[in-house]
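Engineer: Generate a structure from the sequence data that follows.
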Amino acid sequence: MPSVTITHTTQYQYGTEVPLGPHRLMLRPRETRDLILTSFDLEISPVARIDWSHDVAGNAVATAQFDVRTTMLSIRSCTCVDLRAPVWPIFPIAAAAASYPFVYSSDDWTDLGALAVPQYADDAGRLSRWVEHFVMARPTDTLSLLKDIGNGITAGISYQSRETEGTQGPLETLDRGWGSCRDFAVLFAEAVRTLGFGARLVSGYLFNPAANLVGSSDTGSTHAWVEVFVPGAGWIPFDPTNRSVGSSNLIPVAVARRIQQVAPVTGSFHGRAIDLLSMDVAVDVREF
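Structural biologist: Have a look, this model is predicted:
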């Protein structure tokens, strides 16, 4: 199983010295049975006071507070992980959930809560009609249905990298016919939620040693995908950008109901908009 290093650098340049507001950092990967975190270092300049906590989803969150004015802010995380997920995973789905539709237990349904409810308005039922095309029969195989939805997104939507902030809504992605990995993930999550599945958005990194996967022009990059809760198997990762299932090449950092909740770096400064000259992000993912 590969050992991987991730270096993630975010740098802001300002035209004048500005005071910085608190910055919320989600950069530390989530440890699972398939991912062993062997080291994590966080370097921030200017020096910051850092408080660690876990949010409601169990994500590690660092809050950086600053006491000085500055013309530059640099945030650099260096991570080493061991990836242990099989390339061809077998998911022990419970017999009661092997065919769709199925019913979550009352406890699961209560705990899933908003994760099983669409987050975008669809008053005309367009997304419902679109996703129904993938339900060939009732009952139908649950895992095959979820794979078909992911494959259908990749077949019908063109991938287009987008460095600007923000994410398209699912209907916007369907109308435009293109999107980034974030847009693919949101469309997939909303589609399966429409069918009654519990789903959460995941932000992290794509490990791409052969440089042959969509969403990365090098050996790795930041990435977004979805986990769907299926009884027996638990949270199953689906990467609609690459038509893949499982986490053999995925490094999760944060999970949430909405993609906006898992941004790697968010924060503010006190000044004019024109004071921000540039923001540069560099991510290096490689095997060691």
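Engineer: drop to CA atoms for contacts and neighbour counts, all remaining ones
Structural biologist: Will do.
Engineer: and the helix or strand hosting Val131, what other elements does it pack with?
Structural biologist: Per DSSP states H and E, Val131 falls inside helix 126-132. On a contact count with 3 or more CA pairs under 8 Å, 6 or more residues apart in numbering; DSSP states H and E, helix 126-132 meets helix 170-176, helix 181-194.
Engineer: how about that helix: buried residues?
Structural biologist: Using 16 or more other CA atoms under 10 Å as the test for burial, helix 126-132 gives 127-128, 131.
Engineer: contact partners of it?
Structural biologist: The contact list for helix 126-132 (CA atoms under 8 Å, 6 or more residues apart in numbering) reads 149, 170-171, 191-192, 194-195.
Engineer: repeat that with 7 Å
Structural biologist: With contact meaning CA atoms under 7 Å, 6 or more residues apart in numbering, helix 126-132 is reached by 171, 191, 194.
Engineer: this one next, for a side-by-side:
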Amino acid sequence: MILKDRIAIVTGAGRGIGREHALELARQGAKVVVNDFGVSLAGEKQDSPADEVVAEIVAMGGEAVANGADVADFEQAAAMVQQAIDTFGGLDILVNNAGFVRDRMLVNTSEEEWDAVIRVHLKGHFAPLRHAGAYWRAEAKEGRQRAARVINTSSGAGLQGSIGQATYSAAKAGIAGLTLVAAAELGRYGATVNAIAPVARTRMTVDAFPDMMAGAGGDGDAFDAMDPANNSPIVAWLASADAADVTGRVIEIEGGRVCLEEGWRHGPHEDAGQRWAAGDVGSAIRALVGRAAEPERVYGT
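Structural biologist: Below you'll find the predicted structure:
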């Protein structure tokens, strides 16, 4: 019960990884706002399963309420944060998980597909985070600083890139960058901000990576490395008061393996001491490439 009486919002919590997050946070004692807008993988509106997740939480003796907000709608995101405050008396934890995919090779991607994926993933992280952050700032100014926690959802696609997922990769890379800035800005209000890069068998991944997803798990008591529930204990700990010393980090989770990602860092450099002449740049850059670590390969190459 590491989250006893803490109040959480989990977005995209009707299915898959988000559902498992909501259930695990409830098992650990949190009161949960279960958000799910109810869309297909292509982003088409359908019935939300949020009420079913709420019923599961209540059946296990927990407290939860459903929310159907479009998290990328600025006003609906504000109302979702307010629902947590009005229903449970505050907000301590925000787990940004909602998203969908429209995978295409870059030259086949339409403007509508680009806008939709960037909106749901990147703006859908920004809007709830912005309103939750404003609440925590107000609480801190009133002398009621909370042990606030944000867990965003990036992806290996955003960290290393993925063939056929240019839009998704760009959105998830943006989430990693947003995490760094939010951690630096919100720390003064008692908030930590981290991100996970989960690996799991969900409706988003089973079609994109059928071979990898089909090979997961086994019979009987064999450990299923692709079970989406594998990600949720890490999220629960990051959401706890105990995690106050960990912020601005991206953690990849694959089965029982957790990996602390090391993102963009200053590497080898060459200072000309003056403006570079264009003809001198090539040899200098090639020398730096020779001294630098090899980048990880893009998924699918």
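Engineer: Superposing both, give me the TM-score.
Structural biologist: After superposition, the two chains reach a TM-score of 0.23 (TM-score structural alignment, normalised by the length of the first structure), with 135 aligned residues with a CA RMSD of 7.4 Å.
Engineer: re earlier: including neighbour count and distance to Val228 of the first structure, could the contacts of helix 126-132 of the first structure go into JSON lines?
Structural biologist: Conversion of those to JSON lines gives the following (neighbours: other CA atoms under 10 Å; distance: CA to CA, whole Å):
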{"residue": "Leu171", "neighbour count": "16", "distance to Val228 of the first structure": "20"}
{"residue": "Ala191", "neighbour count": "24", "distance to Val228 of the first structure": "11"}
{"residue": "Thr194", "neighbour count": "21", "distance to Val228 of the first structure": "13"}
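Engineer: those strands in the stretch 101-250 of the first structure, which residues are they?
Structural biologist: Secondary structure of the stretch 101-250 of the first structure (DSSP state E, counting those that start in this stretch): strands located at 140-141, 158-159, 178-179, 198-207, 220-230, 234-239, 244-245, 250-256.
Engineer: returning to that earlier point: tell me which of the contacts of helix 126-132 of the first structure is nearest to Ser3 of the first structure?
Structural biologist: Nearest to Ser3 of the first structure out of the contacts of helix 126-132 of the first structure is Ala191 (CA to CA; 34.0 Å).
Engineer: so where do the strands sit in the second structure?
Structural biologist: 7-10, 31-35, 64-67, 93-95, 148-153, 191-199, 250-254, 257-260 (DSSP state E).
Engineer: which of those sits most buried?
Structural biologist: Of all the strands of the second structure, strand 31-35 has the most neighbours on average by mean count of other CA atoms under 10 Å, namely a mean of 30.
Engineer: who does that one touch, helix- and strand-wise?
Structural biologist: In terms of contacts (3 or more CA pairs under 7 Å, 6 or more residues apart in numbering; DSSP states H and E), strand 31-35 of the second structure is packed against strand 7-10, helix 16-27, helix 50-59, strand 64-67.
Engineer: Buried deepest among these, which one?
Structural biologist: When these are compared using mean count of other CA under 10 Å, strand 7-10 is most buried, at a mean of 28.
Engineer: before we move on, the earlier item: Serialize the buried residues of helix 126-132 of the first structure to TSV and add fields for distance to Arg182 of the first structure.
Structural biologist: Output for these, formatted as TSV (distance: CA to CA, whole Å):
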residue	distance to Arg182 of the first structure
Leu127	17
Ser128	20
Val131	19
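Engineer: Just name the most buried of the strands of the stretch 101-250 of the first structure.
Structural biologist: strand 198-207 (a mean of 27).
Engineer: one step back: Thr71 of the first structure: which of the contacts of helix 126-132 of the first structure is nearest?
Structural biologist: Thr71 of the first structure lies nearest to Leu171 out of the contacts of helix 126-132 of the first structure, by CA to CA, at 40.4 Å.
Engineer: Show the contacting residues for that closest one.
Structural biologist: Leu127.
Engineer: State the distance from it to Asp148 of the first structure.
Structural biologist: Per CA to CA, to the nearest Å, Leu171 of the first structure is found 19 Å from Asp148 of the first structure.
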